[in-house]
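Engineer: Coordinates only, no sequence provided:
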């Protein structure tokens, strides 16, 4: 396995106590200069920390920054070193140290770039225990307008994750991108050396420039592998090796290795000018590279089996939206994807000359389709926990993490920044919790504590007492509860029993069945929740369309209202793709929310805000594209790729996309 120095888990946790001891010792000896035994000892702690960070040894960097913080008497300088120590610890995967250092800071006092770095460190902490695929999905490539100091950290962490997952080619590609964002020459040189070392390790594993693993790599990555291959070959004399290097230069003209590596590793002086690597994502989805070859849209859904009812509602919503606004496009073709694997579905779409493919629905097939190299844009009807390197691949679904993030932003709008949470055990609960926590951190809020509960039981007293205990209830402004209607009602009642009825409760749309049920939902009085415009909207376009849909499609439009609305928005997205009108960070109004395409292809939803009164939902605000577009950068969604340092949508005339 290839690992970078400072990768996730490297010395993680082992230097935490040592760092704090260094900090204490530094306070006691602030006037003591650095030692003089050897060149490294003559470096100041801050300089030693910077050099360690350049070399990718973030555990060492965190320790040295902690020492530097202990040696200074200047409060501002001490705060700066604590920030750097926390950031380095987060890069090293040492969650405990990172949390301790960052907890000593008030993020509101940080400048825009440092605030963005602080938020990124919180994200790194959140993904520390995730599987590589899920971690990468939660740490998308930075956008081109990201601050360099933030972007290079993103690429560094992505490289670490790729190497830890035994993906050396992808890890090298991430280091190449990191080098494009570095601004100090010493950092660039250290990054080049690390890239070469990683390429040499890949060669040792039999992964060369012409290997299957490198089939989709760009010339820069292949060039690093080819150079490392030369470095490990046996030559009869130096001139033969230099001939090989000269040939390599002609094959990979302007390669970054000309900067330092040829001279440092090979003592080769025949260098040439370096062609700068373009900043940006590695094959990010939704780019201009994938354009429809025709106007024909195909909808692929599992029309038999366990998902047939959900698929039927999505299909009906898709058809309903098409009939309301065809956009001048031909009638969509439908595929039953129940018995089609990804390869068969891709082949059929190509054979039929499909320009835009919408679907499939189930997560595993969406993930498999994301790995297919199709020439056409595709809108997968689910979200997946792995990076996508296919141009023109979008992910659109009713992602519970988006809803949790909206709930967090709305809670902060109400002045509630300190939260506790109760979520069900399992992957769904983990996903919801991650979405809520990430958005809360982005708002400079804090998740004080959380507990999971067993959704198969009715007695949640143990989880409730645990999350309210240890002073949490007094320190919390709000409690976030995720669950289906029955569980949400039970937890609300049991919170009252344990004298926490006055603690504001927020939740997602899952707590509301979608149709008024005042007798049952009376227990949810005062609870705020997020939901889509199709459910919360009253009057105007939405009311008219809901009535038409119910009249035409019956229970498909009423009993499966949210999925029906998802189908409507899927058509709107497909129509936008066909017209080349779907672009990153340009929101559009939909029935499932304001839809914000991101540069990684994920379609983020912004939702409405409601409260239960007398057992009935009462709409408080609706999302609008104007509000999403005007959001400060610190309100960016958790899956966004700009990492900037963001007011939730409130008002809006939703429904224009169908007219």
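Structural biologist: Great, that's in hand. Owing to the predicted nature of the structure, the values given are computational and were not obtained by experimental measurement. Numbers count the residues shown, from 1 in each chain.
Engineer: From here on, just use CA atoms for contacts and neighbour counts.
Structural biologist: Will do.
Engineer: show me the contacts for residue 119.
Structural biologist: 441-442, 643, 645 (C-alpha atoms under 8 Å, 6 or more residues apart in numbering).
Engineer: how about the helices in the stretch 201-350 of the chain?
Structural biologist: 219-232, 238-251, 261-266, 308-324, 342-351 (DSSP state H, counting those that start in this stretch).
Engineer: the helices in the stretch 551-659 of the chain, which residues?
Structural biologist: In order along the chain, the stretch 551-659 of the chain carries the following helices (DSSP H, counting those that start in this stretch): 555-558, 561-578, 625-629.
Engineer: same thing with the stretch 51-200 of the chain?
Structural biologist: With helices called from DSSP H, counting those that start in this stretch, the stretch 51-200 of the chain shows them at 58-71, 75-92, 95-103, 112-126, 132-137, 148-164, 168-181, 185-204.
Engineer: what's the angle from the first one to helix 75-92?
Structural biologist: Read that as helix 58-71. Orientation check (axes from the mean of the first three to the mean of the last three C-alpha atoms, to 10 degrees): helix 58-71 against helix 75-92 gives 160 degrees.
Engineer: Which positions in helix 58-71 come out as buried?
Structural biologist: 58-71 (16 or more other C-alpha atoms under 10 Å).
Engineer: for comparison:
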């Protein structure tokens, strides 16, 4: 399935995962002395959006007619949005007011303001602007197309895939060119793809036939199955939905991407340490992998052979070579970072290697072909926490992490992603994780020390005791917390004690033990965190396997739940490794997250999100991915703009 970004130039809607355009701070635009409408249009056609915006602003300044001045200024604002000059566009749009109660002009302005909000990944603000016009309002087809595509993007960014798909279906009703329709249909499938198989199946019950057909087709498009199986699936689907409007081009695109034979090695070697600091994690990974193996319904399961690898990685390459010599067609492991780094430094790998960690090598260092790096790095979770906080509408953050390398790494990852999105880090503090009192770093974060200093100075001046309640800083709207369960359970009530009860807190998976304990987590309410679908109990086809693991290995539900999930996913990913790397926009519904693989073989996981309610995690769902650069849709060209009566979507 094509990603939204691949549709640029034909139907450029924003990705279902969502996008964030880096905010550029620009000085006030210098308006040229000589302005000309033809010159403005020429600059726009040449791609000089800033030059064109300056021309339109100059023309607006000279215009006598108020309506013309409004339209020219609005056009300049929209060009600034397209150019990524968001701050300047905001200034231009804020000064705009329709010269008279004109529904068409007011609607056009709301579209621009909604577009600007989406460029800043503010889905809720965008939807407030992108309301449907009053029934009977006559709009050009171009405006209706733009409205539906922006609403689709806003719903996708907010995580509401079904409403996003509905908007794309409404958009398709206005399209006439088959090539553009085919791109829109690819986008419908991409929009629905984050939904789990269970959700797709349940939604079909009440969905209209056309939408139900898209939901079922999305299920088919989840993963490659081989040409024969794909054809059987499509034939059965056609029998169920004979009148569905899907184009042959759309089916052909799916066939090209999905009629790929999954990778089926006959022998798999698993490289794990049996001693040292990684021995217990290795057992957890092994048990998860074995559970996936024994529950595999494929008639020809591979032979599994296990090899001992030293934690320091000293024998990793030699052991790998031995496994290949003994018939291994694919390797799972090694587990430690040192061992993976040693393998990554190899000149070549004769068979695919699914490493269970990430090598400590710079991005510029070439990696051997056939290497895939799977892990649960906390830095990736911190970056997703920044994205989630941004989607929630926050802009000004505090950071509180433990002393040491781990805290420094996640703080840096959060900060870098946060600032790239346009957020501001107001203050960062660290705490001693061996202690129970975190008052000092909390006071420093919220400027409570300054408040107490003012009290002391005032008491000295007056020479008497005064009534006093410390006042925390008021410019913060989110706190990123790096902590493990023991620390998090103590920090939360201390934040409340220090007048920060109403500050939203976002964290990584490390704050949750993996086991519901309402008594121990009673003070964690409202804390938002990302975690693996396995740990949070997201419904999957593997719910039976999760139950089996809970019975066979009780620790899977507590200390090692995420490692069991990684072992489970490691086995289940084997058939799809090459396919996922070939199509990095595709996702595999894993127990550690929604999994994708980039061109360097690094495996990325999209976490599920939950919020503590009454001492237990309350599942929210998956957040969209924010990527730099948001594509914008292009309306089909019409010789004569059609006028379309607005109507509310059914």
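Structural biologist: Thanks, I have it. This is a predicted model, so every value here is computed, not measured.
Engineer: what's the closest of the contacts of residue 119 of structure 1 to residue 603 of structure 1?
Structural biologist: Nearest to residue 603 of structure 1, judged by C-alpha to C-alpha, of the contacts of residue 119 of structure 1 is residue 643 at 16.6 Å.
Engineer: And the counterpart of residue 277 of structure 2 in structure 1, how close does it get to residue 312 of structure 1?
Structural biologist: Matched to structure 1 by TM-score structural alignment, residue 277 of structure 2 sits across from residue 306. Separation of residue 306 of structure 1 from residue 312 of structure 1 (C-alpha to C-alpha, to the nearest Å): 11 Å.
Engineer: Among the two, which residue is more densely surrounded?
Structural biologist: Shown here are residue 306 of structure 1 and residue 312; by other C-alpha atoms under 10 Å, residue 312 has more neighbours (21 against 10).
Engineer: Enumerate every residue touching the residue nearest to the more buried one when sequence neighbours are not counted.
Structural biologist: Once flanking residues are discounted, residue 312 of structure 1 sits nearest to residue 303: 6.7 Å by C-alpha to C-alpha, 6 or more residues apart in numbering. With contact taken as C-alpha under 8 Å, 6+ apart, residue 303 of structure 1 is in contact with 309, 311-312, 336-338.
Engineer: Among these, which pair sits farthest apart?
Structural biologist: 309 and 337 (13.9 Å).
Engineer: which of these two has more neighbours?
Structural biologist: A direct count of neighbours by other C-alpha under 10 Å for residue 309 of structure 1 and residue 337 places residue 337 higher, at 21 against 16.
Engineer: Which stretches in the stretch 401-550 of structure 2 count as helices?
Structural biologist: 405-421, 439-445, 448-462, 485-497, 533-536, 543-552.
Engineer: which one of the ones you listed is the most hemmed in?
Structural biologist: helix 533-536 (a mean of 24; mean count of other C-alpha atoms under 10 Å).
Engineer: what's the spacing between the aligned partner of residue 309 of structure 2 in structure 1 and residue 464 of structure 1?
Structural biologist: Taking TM-score structural alignment, the alignment pairs residue 309 of structure 2 with residue 337 from structure 1. Using C-alpha to C-alpha, one obtains 43 Å as the distance from residue 337 of structure 1 to residue 464 of structure 1.
Engineer: ok, now residue 416 of structure 1?
Structural biologist: Distance from residue 416 of structure 1 to residue 464 of structure 1, counting by C-alpha to C-alpha: 19 Å.
Engineer: Could you do residue 152 of structure 1 as well?
Structural biologist: 41 Å.
Engineer: Within its local environment, how many residues does residue 475 of structure 1 see?
Structural biologist: Applying other C-alpha under 10 Å, I find that residue 475 of structure 1 has 14 neighbouring residues.
Engineer: which one in structure 2 is aligned with it?
Structural biologist: Matched to structure 2 by TM-score structural alignment, residue 475 of structure 1 sits across from residue 475.
Engineer: list the contacts for the closest residue in space to residue 417 of structure 1 that isn't next to it in sequence?
Structural biologist: Of all residues not flanking residue 417 of structure 1 in the chain, residue 445 sits nearest, at 4.5 Å (C-alpha to C-alpha, 6+ apart). Shown in contact with residue 445 of structure 1 (C-alpha under 8 Å, 6+ apart): 412, 417-419.
Engineer: quick one: the strands in the stretch 551-650 of structure 2?
Structural biologist: 588-589, 594-597, 603-606, 608-613, 616-622, 643-645 (DSSP state E, counting those that start in this stretch).
Engineer: Which of those sits closest to residue 61 of structure 2?
Structural biologist: Evaluated over those, closeness to residue 61 of structure 2 peaks at strand 643-645, with 29.8 Å, by C-alpha to C-alpha.
Engineer: Give me the helices and strands touching the closest one, please.
Structural biologist: strand 138-140, helix 141-157 (3 or more C-alpha pairs under 8 Å, 6 or more residues apart in numbering; DSSP states H and E).
Engineer: Most tightly packed of the ones you listed?
Structural biologist: Mean neighbours per residue, mean count of other C-alpha under 10 Å, is largest over these for helix 141-157, with a mean of 25.
Engineer: What is the corresponding segment of structure 1 for it?
Structural biologist: With TM-score structural alignment applied, helix 141-157 of structure 2 matches no range in structure 1.
Engineer: before we move on, back to that, from the contacts of residue 303 of structure 1, which single one is nearest residue 239 of structure 1?
Structural biologist: Closest to residue 239 of structure 1, out of all of the contacts of residue 303 of structure 1 and judged by C-alpha to C-alpha, is residue 337, at 59.7 Å.
Engineer: Please name the nearest non-neighbouring residue to that closest one.
Structural biologist: Using C-alpha to C-alpha, 6+ apart, the nearest residue to residue 337 of structure 1 is residue 302, at 4.8 Å.
Engineer: Tell me the spacing between the one you found and residue 346 of structure 1.
Structural biologist: 15 Å.
Engineer: So if I had to pick from those two, which one is more boxed in?
Structural biologist: More crowded of residue 302 of structure 1 and residue 346, by other C-alpha under 10 Å: residue 302, with 22 against 19.
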